[in-house]
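Trainee: Return a 3D structure for these sequence lines:
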Amino acid sequence: MRGFTQRCLLLKLLFINKGICCGCPSPKVAGHGCFGVRLMLDPKFVGEAMSVIAANTNVPVSVKCRIGVDDHDSYNELCDFIYKVSSLSPTRHFIIHSRKALLNGISPADNRRIPPLKYEFYYALLRDFPDLTFTINGGINSVVEANAALREGAHGVMVGRAAYHYPWQTLGHVDTAIYGAPSSGITRREILQRYQEYGDSVLGKDGNNRPNIREVAKPLLNLFYSEPGNGLWKRKADSAFMHCKTMKSFFEETLVAIPDSVLDAPIAGGVPSGREDLFANVHDFLPPQYQAREEEALYA
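Mentor: From the prediction side, this is the model:
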C-alpha cells in the first residue's frame, strides 16, 4: 500500500508541474522508491503518468532525465526509456542531463560531478529520434559553451546552477550572444528597478503573506558575485529579510552596500570559458544506432 500511496502523491505533484523530473538522485527523493531518478527504471509508469498529465493540461509536457542509473547505463537502455515514454504518451520534449546517477554512497553534489559526462549519448538521441525534441544539460556553465552545443546541433541548452550562482555573468548578455539581439546596455540598477515593481506586485498575493520578501529576493542574491560590496550586500539582505515588507524598502536598506560604479556598469559581454571545443569531436563517439524492439520495449 505504501508504494500505491507514494505514486498517488507523485501524480498529484505532476499535475501541478506539467511534467516529470526523472533525474534527481537525492536520497530524500529517489530513496523513497518511486521518485526522482528511480523513475527511469519504470518507463512504463512514466509514460502512463505523462499521458494522464497531458490529458489534463493544455500546455506541452516534458520529461527531464539522466542517461542512466547505476548499472542501467547503456545507450540502448536510455533509448528504451525514451521510446516507451514517447510511445505511451504525447511527450515530445526530453531534457537530458548527460551523465548517469549513482544511487548508493555518493551525495547529490557528487552526483553532479563524479559520473562522467557522455554528450555522445545526447547527440545519438538526436540521430535516433528525429521526431522528438531534446535539450542538453550538464556541465554547461557559460553562454560560450551553450553556443558550442547549439552549433553541433543541440535543439536547446539548459544551464542550471551557473545561471543561479553567476546570473549577471551567465545571463546578462544572453539575448545578444545567443539570439543576436542588439546589445541593450542595461545596468544592474535598471534591472533592480524593474524587479522592484514585479516583486511588490506579487508579495503576499495569495492572502497568506506568501510569497514573502525572502522568497522574492532570493534569485537576486548572487547578482553581485565577485563585485566590491557583495559580502556586505548579502549580510544586509539577511538582516532585511527579518523586517522588510516591500521590495522598495529591501533595496533601500541593502543596495547602499554596492558602489555606484557596479550598479551603473553596463553589460560587458560574456566571460570566455576556454572550452569552445567542448563538443567538437563528440560525433566521433556516437554509439551504434538504436533499433526499437517495439513489443518488448512497450510491454516489458
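Trainee: Please make it C-alpha for all contacts and neighbour counts, starting now.
Mentor: OK.
Trainee: Check which helix or strand the nearest residue to Ile178 once chain neighbours are set aside maps to.
Mentor: Excluding its sequence neighbours, the residue lying closest to Ile178 (Cα to Cα, 6 or more residues apart in numbering) is Asn147, at 6.7 Å. Following DSSP states H and E, one finds Asn147 within helix 143-151.
Trainee: That helix: which residues count as buried?
Mentor: 143-150 (16 or more other Cα atoms under 10 Å).
Trainee: I'd say the residue nearest to Ile178 and Gly180 touch.
Mentor: No: using Cα atoms under 8 Å, Asn147 is not in contact with Gly180, being 11.6 Å away.
Trainee: Look up how far Cys24 lies from Arg112.
Mentor: 10 Å (Cα to Cα, to the nearest Å).
Trainee: ok, these two, which is more surrounded?
Mentor: The neighbour comparison of Arg112 against Cys24 (other Cα atoms under 10 Å) goes to Cys24, with 21 against 18.
Trainee: Check which element follows the helix or strand hosting Ala177 along the chain.
Mentor: Here Ala177 sits within helix 174-179, counting by DSSP H and E. As assigned by DSSP H and E, the chain's next helix or strand after helix 174-179 is helix 188-202.
Trainee: distance between that following helix and the chain's centre?
Mentor: Mean-position distance between helix 188-202 and its chain equals 24 Å (Cα atoms, centre = their mean, to the nearest Å).
Trainee: Other residues contacting that helix?
Mentor: 211, 216-217, 246-248, 262-266 (Cα atoms under 8 Å, 6 or more residues apart in numbering).
Trainee: Looking at the residues you listed, state which has the most neighbours.
Mentor: Top of the contacts of helix 188-202 by neighbour count (other Cα under 10 Å): Met247, with 24 neighbours.
Trainee: one more to line up against the first:
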Amino acid sequence: MSVKSGSKPLKSRDTVNRRFSIAPMMEWTTSEFRVLARCLSKDTLLYTEMVTTGALLQGKDPERFLRYEECEHPIALQLGGADAKALAKCAKMAEQYGYDEVNLNAGCPSDRVQNNMIGAILMAHVDTVKDAMKAMQDATSLPVTIKHRIGLDDQQDYAVVRDFVGDVASTGVTTFIVHARNAILQGLSPKENREIPPLKYHYVHQLKQDFPDLEIILNGGIKTLEETQAQLTKLDGVMVGREAYNNPWLLAEVDSRLFGHQNPVSNRFEALENYLPYVESQLNKGARLSHITRHLLGMFVGLPGGKQFRRHLSENGHHAHATIDVLIDAIEGVKQQLSKTKG
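Mentor: Model prediction:
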C-alpha cells in the first residue's frame, strides 16, 4: 500500500457517492483506522480527522496531516478554519494530494477551537462561511462540502438551519452534512454535545424538502444499517460516527446492502488477514504496534474471545518493540475461543 500524493482525484459531486460515510473524528479516523475500514467496505466514503489551516500552512510537516494510503479512496479532507484565503490554499493542497473532496468543519463545539473561529461557532458568522466557501470553490475543482449543526445553544427554530443552508448554498455549495443536534458552545463537553442536545431528524428531512436540489446528508445517532436504510428513503446519505469505530464489523455489509455491490470479506478473520500487510509495513517504517492496534479493539465486540482479544493487545501491544506476532496471537486466541464455543 503506497502513500497517495498528487494523483487524479474524483472531480464532481456526481462521482463522489455519499450514500454512506464515516464521520471525521479527532484521534480516531486516522489512516490506521481508515485502512481497516477499507478492508471491510470499498464503497464507504472516508473522512480524515479535522486538520486546521494552521497545521497545513504554518506547521513544519504538513505532509504528516495529508498523507494517506492508496486504498483509502474515496477519501475527503476535512478542514478547520475561518480565513478564506487560508482555506483556499488548503483546498488547493487537498487537490494536489489527490483527495476526492474537501469539507469545512462548522459543527465542532470544542472550547479549544471556538477561540480560533473553528467549528460550530461559524454558524453564527454566515458571511465568514460564505466567503470561505466561495474562496475554496474558486481554488479547487474538487467538490467543496460543509458539515454543520442545526443550531447553536438555545436556538430551537427550524428557520435557523434553513436560513444557514440557504445562505451558504448561494455560493454554489450543493452538499450539506447536517449533525441533527444543536451545538451548546458553553457548559457541555464535546462528548456531551454528541449526547445531550436532542436529535431532530425531522429538521434534516425538512431541509431536503425545502432544498430538493441540494444533497442533504444526515449525521448523529445512527447505529445500524437498518436505521441507515430508513433514513435513505428521505435523504441522500447517512454519516455514521462512533458506532462505526467502536463496532467496525458494522461496515462489512455496507457494500451489499447500501450500494448493491459484493462485500469484500465474509468474516472478521479475513478482514484482519487483509489488514496484516499494512500493519507490517507500518511497523517497518517505525510505527508502534499499539498506535495501530488501538483501532482494532472493537473488531470482536460481543463475540466469545472479544474481551481476551482486547486484553491481549492492551497488555502486550504497548511495548516499544512489540511485533506483529502480538496481533497474530490475539487473533488466534479468538479463533480458539470460538472453536471451543462451537464444540
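Trainee: returning to what we had before: the residue nearest to Ile178 of the first structure maps to what in the second structure?
Mentor: Mapped onto the second structure by TM-score structural alignment, Asn147 of the first structure lines up with Gln229.
Trainee: Could you do Ser86 of the first structure as well?
Mentor: Alignment note: Ser86 of the first structure maps to Ala169 in the second structure; criterion TM-score structural alignment.
Trainee: what do you get for Ser226 of the first structure?
Mentor: Ser226 of the first structure maps onto Gly302 in the second structure, by TM-score structural alignment.
Trainee: for Lys118 of the first structure, same thing?
Mentor: Match for Lys118 of the first structure (TM-score structural alignment): Lys200.
Trainee: okay but that match is in contact with Ala180, surely?
Mentor: Yes: using Cα under 8 Å, Lys200 of the second structure is in contact with Ala180, at 5.4 Å.
Trainee: Compare those two (neighbour count), which wins?
Mentor: Neighbour count, other Cα under 10 Å: between Lys200 of the second structure and Ala180, Ala180 has more, with 26 against 15.
Trainee: Quick one: map that one onto the first structure.
Mentor: Under the alignment (TM-score structural alignment), Ala180 of the second structure maps onto Ser98.
Trainee: from what I can see that match touches Thr135, true?
Mentor: No: shown here, Ser98 of the first structure and Thr135 do not form a contact pair, counting by Cα under 8 Å, at 10.1 Å.
Trainee: which residue ranges form the strands in the first structure?
Mentor: Assigned by DSSP state E, the first structure shows strands spanning 19-22, 62-65, 93-97, 133-137, 156-158.
Trainee: So which bit of the second structure is the fourth one matched to?
Mentor: I take that to be strand 133-137 of the first structure. Under the criterion TM-score structural alignment, strand 133-137 of the first structure matches residues 215-219.
Trainee: Please enumerate residues in contact with that stretch?
Mentor: Contacts for stretch 215-219 of the second structure (Cα under 8 Å, 6+ apart): 18-19, 23, 174-180, 201, 204, 207-208, 235-241.
Trainee: Kindly report the same for stretch 49-58 of the first structure.
Mentor: By Cα under 8 Å, 6+ apart, stretch 49-58 of the first structure touches 11, 14-15, 18-20, 60-61, 85, 88-91.
Trainee: same thing with stretch 209-218 of the first structure?
Mentor: Contacts of stretch 209-218 of the first structure (Cα under 8 Å, 6+ apart): 199, 202-205, 241, 244-247.
Trainee: hmm, 7 Å instead?
Mentor: By Cα atoms under 7 Å, 6 or more residues apart in numbering, the list of residues contacting stretch 209-218 of the first structure from outside reads 199, 203-204, 241, 245-247.
Trainee: Just put those in a markdown table and tack on distance to Leu102 of the first structure.
Mentor: Output for the contacts of stretch 209-218 of the first structure, formatted as a markdown table (distance: Cα to Cα, whole Å):
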| residue | distance to Leu102 of the first structure |
| --- | --- |
| Gly199 | 39 |
| Leu203 | 39 |
| Gly204 | 40 |
| Phe241 | 37 |
| Lys245 | 43 |
| Thr246 | 43 |
| Met247 | 41 |
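Trainee: what's near enough to touch the closest residue to Ile222 of the second structure other than its chain neighbours?
Mentor: With Cα to Cα, 6+ apart as the criterion, Ile222 of the second structure has its nearest non-adjacent residue at 6.0 Å, and that residue is Val240. Each residue near Val240 of the second structure by Cα under 7 Å, 6+ apart is listed here: 21-23, 219, 222.
Trainee: gap between the aligned residue in the second structure for Gln193 of the first structure and Leu289 of the second structure?
Mentor: Matched to the second structure by TM-score structural alignment, Gln193 of the first structure sits across from Glu273. Glu273 of the second structure sits 16 Å away from Leu289 of the second structure, going by Cα to Cα.
Trainee: For those two, indicate the residue with more neighbours.
Mentor: The residue with more neighbours, out of Glu273 of the second structure and Leu289, is Leu289; 24 against 13, by other Cα under 10 Å.
Trainee: any idea how far Lys100 of the first structure is from the corresponding residue of the first structure for that one?
Mentor: Aligning on TM-score structural alignment places Leu289 of the second structure opposite Ile213 in the first structure. Between Ile213 of the first structure and Lys100 of the first structure the computed distance is 37 Å (Cα to Cα).
Trainee: Same question for Ser87 of the first structure.
Mentor: Computed as Cα to Cα, the Ser87 of the first structure to Lys100 of the first structure distance reads 23 Å.
Trainee: Same drill for those two, tell me which one is more crowded.
Mentor: Lys100 (26 against 18).
Trainee: can you pull the buried residues of stretch 301-311 of the second structure?
Mentor: Buried residues in stretch 301-311 of the second structure, counted by 16+ other Cα under 10 Å: 301, 304-306, 308-310.
Trainee: nope, stretch 192-203 of the second structure is what I was after
Mentor: 193-194, 197, 199, 201, 203.
Trainee: for stretch 236-254 of the first structure, same thing?
Mentor: In stretch 236-254 of the first structure, counting by 16+ other Cα under 10 Å, buried: 236-237, 240-241, 244-248, 250-251, 253-254.
Trainee: Many thanks, have a good one.
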